[in-house]
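Novice: sequence? don't have it. structure:
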């Protein structure tokens, strides 16, 4: 007993050790060594026989020789040879696919012999093996043969169950029915399996539990390993419910093949030195002046995105809002989770929870908005690590290179990372707002650089106004400037008045040429120039001395095509404080009329209050771009809706396009001061600017009485006009109307309180009016 060999192959699988029947049958006896060697050899032979039979059955071919098909000896495709072909044909003909049971039977006995275990008794095998074969054949017969199985049943059409299965089914199914026959045969099959193997139901149950536990432990360990490996890989995946994270590669730049108006050649990116320029030729800046795109790590992992989606659903559920995240769209800066609200849930109920959701998600801010064309809400959650976007990545794209617009600028990328461009001529004017550090000045630099990369000084001119004297001064002396960068608000008001007069002059030229816009004017001018003609107009130069009739002569209407003019105001608030009425009047006229003349305004401010962005200015600027602002009121002032107060800063913006009422969230491209300096140096090396001397001679615009909107505290007459002329007007009004007060002069002359009070005091000092009485009323002493 002490030296009894512990049986192999049977492992306790449940909580209690269940002793195998073979082990119980062997307790108390030990076979001899010779018998063990004999059984091991017998086990090897049975294992070989099982493998041979399995190979023969798997390589069965109907063309092989069989019991009812004779062929030449060389025509044997079965890998078991002639014997294997006959064995496979016989088993498949009689038992069908149940012929593989013989392989299991041989393998079972081989295992018992090799492990020195006693199998079932001979009498038990005589009963269980036929029962197992019959039940399995009948069960296999009721299923249709697989379409790719090579003629089961040995080529006799007996189906999956062979001759035995067909016969048993024909006898049983008419009495028990299809379902009943399957149930009975399944029970017999399980019973035969238990009897044949000697297993008990307790052992089977314990084995199933053990297999389940092993599978669970293995699956969990494998899942953890896969997550660790996935975390080390670069992020590039396909979400089951979303679009893949876009990858911004470096697109191939294709030359523009516009034959009608060929663009000036762009300098090669590999060019080290400035080429020798032919007189009149201008080479656009090369892209290598801008920094190369940086290699960046992948964004949020798929697991993190799915966890955030579940957290959003759970947090909304805590506030009594039911909904399901149906799609996840990761981007370079934010990730959009598309939420399908439950029936009966109002959109406002979800939008009002964005601050609470941001707190629960530990996010800087979260913006919830509707998605046009979909029934879902977009929940925009900032990524833990935002990707860097350089301006070169946008300019070095086919979309920018082949864009048909002349004044195309790079806005940035949308929430999915797709580049976004716009044509300033279609804006046609833009209001840009944002607090300090929101990316407003960087965006203006990106617009300027985009234009400098597309148009030559003959095609584009700038008027830049920078009251802060910091942002735009770097562009001084580039060939595209009409005047040096303007830092004095009074000069800025005069420059805007000159632009208005230039607009009126252009419209007169277009009227003489019979065209409607700048593009038509330049096209007709080029046609006349190609024909060797110049556009002219008939001008009276005097009178004939003999006849006294007017004398006319033809003078050139224009000597060259007219360039586009882009007016950039970096800070509107400073101009409105100093020369509010004049600036407001000029901006209003330009935004109302200047589009067809090729003049466009980009007006920026960091204080989008109603006294800066007046109703008159706002009503005529259809395109709005808002970066992060301080409050919902500022957002409404710029965009007519909330949302900009929840932006992330550093280039995160909301874009309201001309003719659209839908806000588009974009992430602006970054261009450094060093990159701007390189481009400016390159442009300066190709020529000097040709400044217009008459810009400041136009003076400040005179606003007609009753015209214009509210003022920001200054007035053009009081601050910039002639004080003596203003006093003469005030005296004339007082003497004509017979009354004098500060408020009366404010209304009559459209001036501020301080200036009106000074005029009243001056009239009192000259004796024109009396001092105020006990109720503050003055009498007009002088008469006209």
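Specialist: Yep, that arrived. These figures come from a predicted structure and were not determined experimentally. Numbers count the residues shown, from 1 in each chain.

Novice: Please count neighbours and contacts with C-alpha atoms only from this point.
Specialist: Will do.

Novice: Can you tell me the SS state at residue 499?
Specialist: What DSSP: H, G, I helix; E, B strand; the rest coil gives for residue 499 is helix.

Novice: Tell me who's in contact with residue 446.
Specialist: For residue 446, the contacting residues are 391, 409, 410, 411, 669, 670, 671, by C-alpha atoms under 8 Å, 6 or more residues apart in numbering.

Novice: which among these gets closest to residue 657?
Specialist: The closest of those to residue 657 turns out to be residue 411 (C-alpha to C-alpha; 11.6 Å).

Novice: The helix or strand where that closest one lies: what's the following helix or strand?
Specialist: Here residue 411, judged by DSSP states H and E, is contained in strand 408-414. Next helix or strand after strand 408-414 toward the C-terminus (DSSP H and E): strand 419-423.

Novice: got a list of contacts for that next one?
Specialist: With C-alpha under 8 Å, 6+ apart as the test, strand 419-423 has contacts from 394, 400, 405-414, 666.

Novice: Can you tell me which of these are buried?
Specialist: For these, a burial check counting by 16 or more other C-alpha atoms under 10 Å picks out 394, 400, 407, 408, 409, 410, 411, 412, 413, 414, 666.

Novice: Apart from its neighbours in sequence, what residue is nearest the fourth one?
Specialist: Just to be clear, that refers to residue 408. Take residue 408 and drop its neighbours on the chain: the residue closest to it by C-alpha to C-alpha, 6 or more residues apart in numbering is residue 423, 4.2 Å away.

Novice: before we move on, back to that, turn the contacts of residue 446 into a markdown table, columns for distance to residue 352.
Specialist: Output for the contacts of residue 446, formatted as a markdown table (distance: C-alpha to C-alpha, whole Å):
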| residue | distance to residue 352 |
| --- | --- |
| 391 | 36 |
| 409 | 35 |
| 410 | 33 |
| 411 | 29 |
| 669 | 31 |
| 670 | 32 |
| 671 | 36 |
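
Novice: got another, please set it beside the one above:
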């Protein structure tokens, strides 16, 4: 596209955005000296045509209500089509208009996954974006994860691939997993996996597990103090410790247990430097469980389809209540929003991938599956 054509094209795009402002009633009316009325629209700073999308940057005028932008999102969809995304707050906003729809399904691929996470110390494989690129991040840098989504949204499948990917990427001496399955339905798959030090379903055992991790946290804090370092990665090589990931599914069922909730709060507040990280998931995000302090400790939230705007607000993933595609989610990373499609890893495929990591003691009793009759869920490990 030559310069003149680009200028003309950008002019038409600008007029289209102004038409959207007008249709959404995002303007201020002022009186002119001749007695006529004029409309002032939000200021358009930039229109940039990228490969696969067009980006519009604009700011609201002083006095305009920011909530109107989200409320009138349907108008932008009517003007630009359904493949749009609006990000921003208070005054500055960025509108992305994409040329193509996101994939509605992405099958988990081991080779692609390991390439995407190769530079991460403790990888979290998230999913593909609108451009088909796999998105991942390092939990050591961005600690603790909250996942929310109603039944059938893809939340459980995401948990499955997250844990499987961690196991595939780290040796047992580099990573220890502690799993709490309040629904008693999600983590059977990980029984007898060498990385898994506890895989429990009863509230009493989850409480014991957290007491154990609190003790481990204190030991690690003392070790950092002895060597005068700020993070376990800075310890001498001969004193290096494995990362620990605690994952509890449907933890909202534990909300009445003050010891458990206090322990989770302490782990998310202090765990990062000690190499202890938390993944929590829930079907129905509840504000009374996720207060401001608890939510601020969870750097990342993945919001799959939830029931309503209140639940999406609790997760800090606005728009999650409008998701219609299974496996689609919004991810909030310290205030930055991304729309992704999670990798689909079936139960059978996960079993095959995990088979090389399975161990079974001579008495054939699973080493990380604990029953009500156990005096200590950690006694067998010791």
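Specialist: Cool, the structure landed. Since the structure is predicted, the reported quantities are computational estimates derived from the model, not experimental observations.

Novice: what's the TM-score here?
Specialist: The TM-score (TM-score structural alignment, normalised by the length of the second structure) is 0.75; 343 aligned residues with a C-alpha RMSD of 3.8 Å.

Novice: that older thread, now distance to residue 241 of the first structure too, for the buried ones among the contacts of strand 419-423 of the first structure, in TSV please.
Specialist: Output for these, formatted as TSV (distance: C-alpha to C-alpha, whole Å):
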residue	distance to residue 241 of the first structure
394	28
400	31
407	38
408	35
409	34
410	30
411	29
412	26
413	22
414	20
666	23
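
Novice: So which residue is dead centre in the first structure?
Specialist: Nearest to the mean C-alpha position of the first structure, counting by C-alpha atoms, centre = their mean, stands residue 416 at 1.0 Å.

Novice: From residue 182 of the second structure, how far out is the closest residue to residue 113 of the second structure other than its chain neighbours?
Specialist: Leaving aside its sequence neighbours, residue 113 of the second structure sits nearest to residue 125 (C-alpha to C-alpha, 6+ apart; 7.0 Å). Residue 125 of the second structure is 24 Å from residue 182 of the second structure, where distance means C-alpha to C-alpha, to the nearest Å.

Novice: number of nearby residues for residue 344 of the second structure?
Specialist: Residues near residue 344 of the second structure, counting by other C-alpha atoms under 10 Å, number 20.

Novice: And for residue 342 of the first structure?
Specialist: 11.

Novice: re earlier: among the contacts of strand 419-423 of the first structure, which one sits closest to residue 180 of the first structure?
Specialist: Using C-alpha to C-alpha, residue 414 comes nearest to residue 180 of the first structure of the contacts of strand 419-423 of the first structure, at 63.5 Å.

Novice: That closest one maps to what in the second structure?
Specialist: Per TM-score structural alignment, the equivalent position to residue 414 of the first structure in the second structure is residue 129.

Novice: show me the contacts for that match.
Specialist: So residue 129 of the second structure contacts 102, 135, 338, 339, 340, 341 (C-alpha under 8 Å, 6+ apart).

Novice: three-state assignment of the first one?
Specialist: Going by three-state DSSP, the secondary structure assigned to residue 102 of the second structure is coil.

Novice: wait, what's in contact with it?
Specialist: Taking C-alpha under 8 Å, 6+ apart, one finds 129, 130, 131, 132, 341 in contact with residue 102 of the second structure.

Novice: Export the residues you listed as CSV, with columns for distance to residue 80 of the second structure.
Specialist: Listed next are the contacts of residue 102 of the second structure as CSV, based on distance: C-alpha to C-alpha, whole Å:
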residue, distance to residue 80 of the second structure
129, 20
130, 17
131, 19
132, 21
341, 22
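
Novice: For these, which two are the farthest from each other?
Specialist: Between any two of the contacts of residue 102 of the second structure (C-alpha to C-alpha), the greatest distance is 11.0 Å, for 131 and 341.

Novice: isn't residue 83 of the second structure right up against residue 76?
Specialist: No: the pair residue 83 of the second structure / residue 76 is not scored as a contact, 10.1 Å apart, by C-alpha atoms under 8 Å.

Novice: Tell me which of those two has more neighbours.
Specialist: Remark: of residue 83 of the second structure and residue 76, residue 76 carries more neighbours, 24 against 15, as counted by other C-alpha under 10 Å.

Novice: so the more buried one sits in a strand?
Specialist: No: with three-state DSSP as the criterion, residue 76 of the second structure is assigned helix and is not in a strand.

Novice: May I ask which helix or strand encompasses the residue nearest to it when sequence neighbours are not counted?
Specialist: Of all residues not flanking residue 76 of the second structure in the chain, residue 20 sits nearest, at 5.9 Å (C-alpha to C-alpha, 6+ apart). Per DSSP H and E, residue 20 of the second structure falls inside helix 3-23.

Novice: circling back to that earlier point, and of the contacts of strand 419-423 of the first structure, the nearest to residue 122 of the first structure?
Specialist: residue 414 (78.3 Å).
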